[in-house]
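Student: quick one, what's the 3D model for this:
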Amino acid sequence: MLKLFQMLIISLSFFVSNVFAALELELTQGVDNAIPIVILPFAGQEIISANDNKITTIVGNDLKNSGRFRLVDVGSQQMDGANFEAWRARKVEAVVTGQIKSIGGEQYSVIFRLFDVYNKNKLFEKEYKIKAQQLRKFAHHVSDVIYQQLTGDRGIFSTKIAYVLVERRGRAVRYRLQIADSDGYNMHILLSSRFPLMSPAWSPDGKKIAYVSFEGHRAAIYIQDIATGQREVLTKFPGINGAPAWSPDGSKIALVLTQTGYPKIYILDLATKKMERLTSDWSLDTEPNWAPDGKSLIFTSDRGGSPQIYRVYVDNKKVERITFNGSYNARAAFTPNGNAIVMLHQAGDMFSIALEDLKSGRVSLLTHSGLNESPSIAPNGKMVVYGTNTNGRGMLAEVSADGRVKLLLPAGEGEVREPAWSPF
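Tutor: Got it, this is the predicted structure:
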């Protein structure tokens, strides 16, 4: 129990900051069967963007950093996207082409095409009308289309990541809740405070974020509208108000309160404000996460003597233990299909990101070094973002759900923690 209590205190007080600036994703390990793809320069793209902000540059970085694609460089050679025989000779499997032209009124017409080289056909073609300030958003959309067309899985390039940042200026400390594109660009501050912030959690529709703030030196859970900035206090009871987690339908929030003296899992109905306690006895229960069907939650508890993952069913409050491998498992979250959980797992003196298959109980380590924390899984289930400590410095990193693709997201000054991946 003491160990879990210490873990709770650490999670409530460990804030580090980082200027997320423009994240540069570093591919440290990729897959063997990456799809070779050519992205030809879009004709006319220089009229809307600089070299480092071209549509083709953004799309190329997206695909490369997914680990699922290998960019083939054709240099300055001019080639037709539909010249399938020439591309096959270069062992290219897919080609992207496009063109951009101004249509007045600060608008641009963009035509984007995707060719399947081996099947000798055009997989996708569509014309879009965009403004210059929508370029990055559009480029991420193009990446999503390519990713889904060629892998069958939905892309996550248009999703967002929320995180907590701490800026230190001498003795002054400033906490910020920020949101950025999944590649680190288009960062904006949702909230800036001199009080600690933690545990950001997205609503299922991606329009709001729940989080914990210690304003007035007292923990409270807030909900904030991303578009308007309007926020409201959800709970502000004496003691712990922590770990908010939205239900899949967005009608309820699971949270941790100490109304009985021990941290317990509660469910709050957002419409009626009715509160229901899910867990009981003398254990310390924390970090709830909903199953995709909304019928149960997983949480961390020391009721078995060490921090482990348990499941509680909403209808009858029956509790069952999920993890048995290792003496420390925490911060678990369901994969989108509900077949597995991603969690923080102690392996020797390391805290690793791990995945457990719920049917077989098999645990796979996704990371094998460092001190890691706060895993958050992408909405397509293919990647996990987490906090990691490298040489005494907090950073964000990503790892694929099979552990084969690893990305390091270096930051600027300071450190970033508590990442939360948005829904689609």
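
Student: switch to C-alpha atoms for all contacts and neighbour counts from now on
Tutor: Fine.

Student: nearest spatial neighbour of Gly326, skipping sequence neighbours?
Tutor: Spatial nearest neighbour of Gly326, excluding adjacent residues (C-alpha to C-alpha, 6 or more residues apart in numbering): Gln346 at 6.8 Å.

Student: check which helix or strand covers that neighbour.
Tutor: For Gln346, the host element (DSSP states H and E) is strand 340-347.

Student: contact partners of that strand?
Tutor: 326-335, 351-359, 372-375, 377 (C-alpha atoms under 8 Å, 6 or more residues apart in numbering).

Student: name the next helix or strand downstream of that strand, please.
Tutor: Going down the chain from strand 340-347, the next helix or strand is strand 350-357, by DSSP H and E.

Student: so which elements touch that following strand?
Tutor: Helices and strands touching strand 350-357, by 3 or more C-alpha pairs under 8 Å, 6 or more residues apart in numbering; DSSP states H and E, are strand 340-347, strand 363-365, strand 371-377.

Student: what angle separates it from strand 340-347?
Tutor: Interaxial angle, strand 350-357 versus strand 340-347 (axes from the mean of the first three to the mean of the last three C-alpha atoms, to 10 degrees): 150 degrees.

Student: list the buried residues of strand 350-357.
Tutor: Residues of strand 350-357 classed as buried by neighbour count (16 or more other C-alpha atoms under 10 Å): 351-356.

Student: please generate a structure for the following sequence too, so the two can be compared:
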Amino acid sequence: MKVRHSFAALLACAALPAFGQLSIEITGAGANRIPISIADFAGERIVSQALTSVVRGDLERSGWFRLVEPGGLATMEPNAGNIADLKSRGADAYVAGAVSPVGQGGDGGRFESRFRLFDVPKQASLGGQTYAHGSNQLRTTAHRISDFVYEKLTGEPGVFSTRIAYVVKSTGRFELQVADADGMNAQAALASREPIISPSWSPDGTKLAYVSFEAKKPVVYVHDLASGRRHVAANFKGSNSAPAWSPDGKRLAVVLTKDGSSQLYTLNVDGSGVTRLASSSGIDTEPQFSPDGQWIYFTSDRGGSPQIYRVSAAGGNAERVTFEGSYNVTPRLSPDGRNMAYVSRYNGRFQLTLMDIATKQSQILTDTAKDESPSFAPNGRTILYASEVNGRGVLGTVSIDGRIKQKLSVQAADVREPAWGPQLK
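Tutor: Below you'll find the predicted structure:
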């Protein structure tokens, strides 16, 4: 991302209301979506409808499910006649539940949400859960229900309860926002008149490292999301950029120019223990640790054109990873370490590409032309990335087979620099 703007200093550094919510548009769905019927949850109308709508929205937007009308059915104990009706409607799965107040209920009160999931063809229960929660945790509870259903029916962990970070740019203003994975509940972690780039989640999901230009130069900060407090992790002579967390959360890989050109270093999260990883006559940038912490993948033009390399996390000689094409940048490893997402140039188009690390086989996942900043979902099934459509920055998601696509945008603003947060235990 090229920075061309120079404005006044930092505006704010607390949890502020975001000035734009992400809107999500489904642009492609899975070939074999699971037909699922989700009954209206029983209970107080406004509360139960809110929870039901979030669950339906989660599952439908995932691209893995096709919603089937329940036909007024709402029971958590369907009988043979109910099952026959669901079969006739084409449903393979059925979800029903209820929300009940605990104590006084209402605003600020406590609720209990329970649900059951059924396999319609087998006429068998696939389990259920009961969650106690406050009225302000309704969306969180709905996401947990969606995660349960998704995992039972696909065999993969759901990611509806996770969060994403991204930067929204409007005239003279940049905001680092954190939102639910569905784009809702956005909050500004940082607002500034100067650019904010390269947000990176800590492994425990409590902190973001990022680069801010508020000091009129790129400086790496580590920001605690709960308290809003932050500290400088790298502010050396020259540029400080591209922070990436080690899997244990104790160190950051960064790019510094303090000794000349852009080179790779690691340092402790508090800024101490600076160690240079490698030396090259070119530019080394965009580091990311492998999930096992053994390697750091990065972009370098040391061979004449931008390609992806890796070096031991302890330092040493680098080895080249990409050989196909003359431009491959921004390596991002899947959580299981099997795949690498990156951006390649094909016929003048910059497109999101996926490589199987074992076989070195790669495939283009997108049909856009200005992709950047890929970030894997915690289950490794989806990639979040930034692109440009009609001159405006938008986010996109695409499944690793390229079939399921979404576009995420904010009205009248650019959205860039996405990062998908971890799965919280």
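
Student: before we move on, back to that, if you count neighbours, what's buried in the strand holding Gln346 of the first structure?
Tutor: For strand 340-347 of the first structure, a neighbour-count test (16+ other C-alpha under 10 Å) marks 340-347 as buried.

Student: for Val222 of the second structure, what is the enclosing helix or strand?
Tutor: In this structure, Val222 of the second structure is located in strand 219-224 according to DSSP H and E.

Student: where in the first structure does that strand fall?
Tutor: Here strand 219-224 of the second structure aligns to the first structure at residues 220-225, judged by TM-score structural alignment.

Student: and that stretch, how far from the second structure on average?
Tutor: Here stretch 220-225 of the first structure, set against the second structure after superposition, deviates by a mean of 0.6 Å using mean C-alpha distance after the TM-score superposition for the first structure.

Student: any idea how far that stretch is from the chain center?
Tutor: When distances are taken as C-alpha atoms, centre = their mean, to the nearest Å, stretch 220-225 of the first structure is centred 19 Å away from the chain's centroid.

Student: got it, and stretch 153-172 of the second structure?
Tutor: 4 Å.

Student: returning to what we had before: now what about the match of strand 219-224 of the second structure, what contacts it?
Tutor: 207-214, 230-237, 240-242, 244.

Student: mark which of those residues are buried, thanks.
Tutor: Among the contacts of stretch 220-225 of the first structure, those classed as buried by 16+ other C-alpha under 10 Å are 208-214, 234-236, 240-242, 244.

Student: any chance of these in CSV, with distance to Val405 of the first structure and secondary structure too?
Tutor: As requested, these are exported to CSV (distance: C-alpha to C-alpha, whole Å; DSSP: H, G, I helix; E, B strand; the rest coil):
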residue, distance to Val405 of the first structure, secondary structure
Lys208, 30, strand
Ile209, 29, strand
Ala210, 30, strand
Tyr211, 30, strand
Val212, 32, strand
Ser213, 34, strand
Phe214, 37, coil
Leu234, 38, strand
Thr235, 39, strand
Lys236, 41, coil
Ile240, 37, coil
Asn241, 36, strand
Gly242, 32, strand
Pro244, 30, strand
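
Student: Ile100 of the first structure is nearest to which of the helices and strands packed on strand 350-357 of the first structure?
Tutor: strand 371-377 (35.0 Å; C-alpha to C-alpha).

Student: that closest one vs the second structure, mean deviation?
Tutor: Mean deviation for strand 371-377 of the first structure: 1.1 Å (mean C-alpha distance after the TM-score superposition for the first structure).
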